[in-house]
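Q: Pasting a predicted model and its sequence here:
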Amino acid sequence: MIYLIRHASPLVNYKRCDGVAAKALLDEYNQTSAIDEGEITGFLSQSDLSKPLLASEANVISSPVNRAYATACKLFEAARVQQDSRLQEYDLRLSAIPLLKMGLRQWFALHRILWLLGVSLGAIPRKTEYRRAVGVADELYKSCSETGKTTIVISHGMFLRTVRKTLQKQGMQARTVYRSGCFTVESLTRACD
């Protein structure tokens, strides 16, 4: 079994801003360990959902990005969490578009759409990032198939979406266990399990 967990919502200012401020807020977003712990507490309070995940002797791996690692450490003892740089979110770069003001989430969405269309603004290309996620998914599938051991991955939205879709193409069945804000827990099992 594989669990994919998206980090809890980072506590940053999502206010309307210009492009220069949005770039500074992206840096804050990428560095903050301040997360909405209430999203995780809601999951932990539902023992029928959280107990199978927390009681397992699973291998726990996390993105080293602070928001993901803070989420992992809220769920598991820090000594149990292995950081893996391959689990970082797809690269995102913002540019200052003159005279435009919008919320931080809209800045992220606009630049993510540009990135998906091939306008990278210096970010790692989409195909490279996609291959990284597929490689991780292939490794997870192989490990799950060989050992039968559970692996828990704490990472980021777009990255995990690619991992999940790749695992589903390999025959695994996905189920959303819990969702609150950004924090999402999904389980993937092989069809024969």
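A: That came through fine.
Q: hey, let's count contacts and neighbours off CA atoms from now on
A: Noted.
Q: Next one: the residue positioned nearest the centre of the chain from V20, what distance?
A: Nearest to the mean C-alpha position of the chain, by CA atoms, centre = their mean, lies H156 at 1.4 Å. For H156, the distance to V20 (CA to CA, to the nearest Å) stands at 24 Å.
Q: okay, pairing it with this:
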Amino acid sequence: MAIVIVRHATPKINYQRCNYKEAVSRLTDYNLSKLVAEDEISVDLIKENIDFKRDIDVLCSPKNRAILTHDIISNELKIDKKMSINDELDEIPLSIINIPLIRIKPTSWFLISRLKWIFLNYIKDRNKINKKCKSIVDSIKENNNAIIISHGFLRLFLRKALKKDGYIRFKSYKNGCFCVEVWEYEK
């Protein structure tokens, strides 16, 4: 059938402008959030492209926002298969860059800090991340009926691993942080 990559729904935190110290606290809130924007979540593409009569691999990041998203999807689709928490699907580490005297939204702090990671760590870490994503794809491609719930930046590396293995993305849906991508093996 297909491999479906899901990015978690938006965590419900305070998204008002903040300074550096507050941004560090908001990142912690983001990572530990107990609520996500349920209204972003649509299970239509998952329902259309996963064969629920066959065994399903359900892999999930250990972060709360991914687990909460999984729980909502599982309840809506009545998936009784227990998810497999996979530490390899955890968010690529992010630390807020210290820029004094400015107040911007947490999402801007996160973006600037991710750009810092790209410039300072990408070359050093990319092989390790690519190997990790290839291992994840290898673990599920035989069944070819899987749901992976993870994070936006890691999704880019998972895409690359799927493309290298001959998969093509043929459908996607995005609303807020929540995103669903359906990948099929190109015969």
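A: The structure has been received and is ready for your questions. Just so you know, these numbers come straight off a predicted model, no measurement behind them.
Q: And H151 of structure 2? What does it align with in structure 1?
A: Mapped onto structure 1 by TM-score structural alignment, H151 of structure 2 lines up with H156.
Q: nope, W117 of structure 2 is what I was after
A: Aligned partner of W117 of structure 2 by TM-score structural alignment: W115.
Q: Could you report the neighbour count for the aligned residue in structure 2 for K101 of structure 1?
A: In structure 2, K101 of structure 1 lines up with R103, judged by TM-score structural alignment. For R103 of structure 2, the neighbour count with other CA atoms under 10 Å is 16.
Q: same deal with the one 5 residues further on?
A: A count of neighbours around S108 of structure 2, defined by other CA under 10 Å, yields 14.
Q: can you check A137 of structure 1 too?
A: The burial count for A137 of structure 1: 21, using other CA under 10 Å.
Q: Make sure I have this right: Y178 of structure 1 is in a strand.
A: Yes. Y178 of structure 1 forms part of a strand when assessed by DSSP: H, G, I helix; E, B strand; the rest coil.
Q: does the closest residue to it other than its chain neighbours count as helix, strand or coil?
A: Residue nearest to Y178 of structure 1 in three dimensions, not counting chain neighbours: V185, with 5.1 Å by CA to CA, 6 or more residues apart in numbering. Going by three-state DSSP, the secondary structure assigned to V185 of structure 1 is strand.
Q: ditto for I67 of structure 2
A: I67 of structure 2 is classified as helix under three-state DSSP.
Q: which residues are contacting stretch 97-110 of structure 1?
A: Counting by CA atoms under 8 Å, 6 or more residues apart in numbering, stretch 97-110 of structure 1 makes contact with N13, Y14, K15, R16, C17, D18, G19, A22, L25, L92, L94, all of which sit outside it.
Q: Highest neighbour count among these?
A: Result: A22 is most packed of the contacts of stretch 97-110 of structure 1 (other CA under 10 Å), 26 neighbours.
Q: in which helix or strand would I find the counterpart of it in structure 2?
A: Counting by TM-score structural alignment, A22 of structure 1 lines up with A23 in structure 2. Using DSSP states H and E, A23 of structure 2 falls within helix 20-32.
Q: Of all the residues in stretch 75-93 of structure 2, which ones are buried?
A: When burial is assessed from 16 or more other CA atoms under 10 Å, stretch 75-93 of structure 2 yields the following buried residues: M83, I85, N86, E88, L89, D90, E91.
Q: Which residue, other than its chain neighbours, is closest to A58 of structure 1?
A: T150 (4.7 Å).
Q: How about the contacts made by that neighbour?
A: By CA under 8 Å, 6+ apart, the contact list for T150 of structure 1 reads M1, I2, Y3, S56, E57, A58, N59, C144.
Q: hmm, back to that, tell me the helices and strands packed up against the helix or strand just after the helix holding A23 of structure 2.
A: Downstream of helix 20-32 of structure 2, the next assigned helix or strand under DSSP H and E is helix 44-49. Counting by 3 or more CA pairs under 8 Å, 6 or more residues apart in numbering; DSSP states H and E, the packing neighbours recorded for helix 44-49 of structure 2 are strand 167-175, strand 178-185.
Q: neighbouring contacts of helix 44-49 of structure 2?
A: So helix 44-49 of structure 2 is contacted by M1, A2, V4, L77, K171, S172, Y173, V180, V182 (CA under 8 Å, 6+ apart).
Q: Name the next helix or strand following that helix along the chain.
A: Where DSSP H and E defines the elements, the next helix or strand beyond helix 44-49 of structure 2 is strand 57-60.
Q: so where is that following strand in structure 1?
A: Strand 57-60 of structure 2 lines up with residues 59-62 of structure 1 when matched by TM-score structural alignment.
Q: for structure 2, what's the longest helix?
A: In structure 2, taking DSSP state H as the definition, the longest helix is helix 106-140.
Q: how far does that helix sit from the chain's center?
A: 12 Å (CA atoms, centre = their mean, to the nearest Å).
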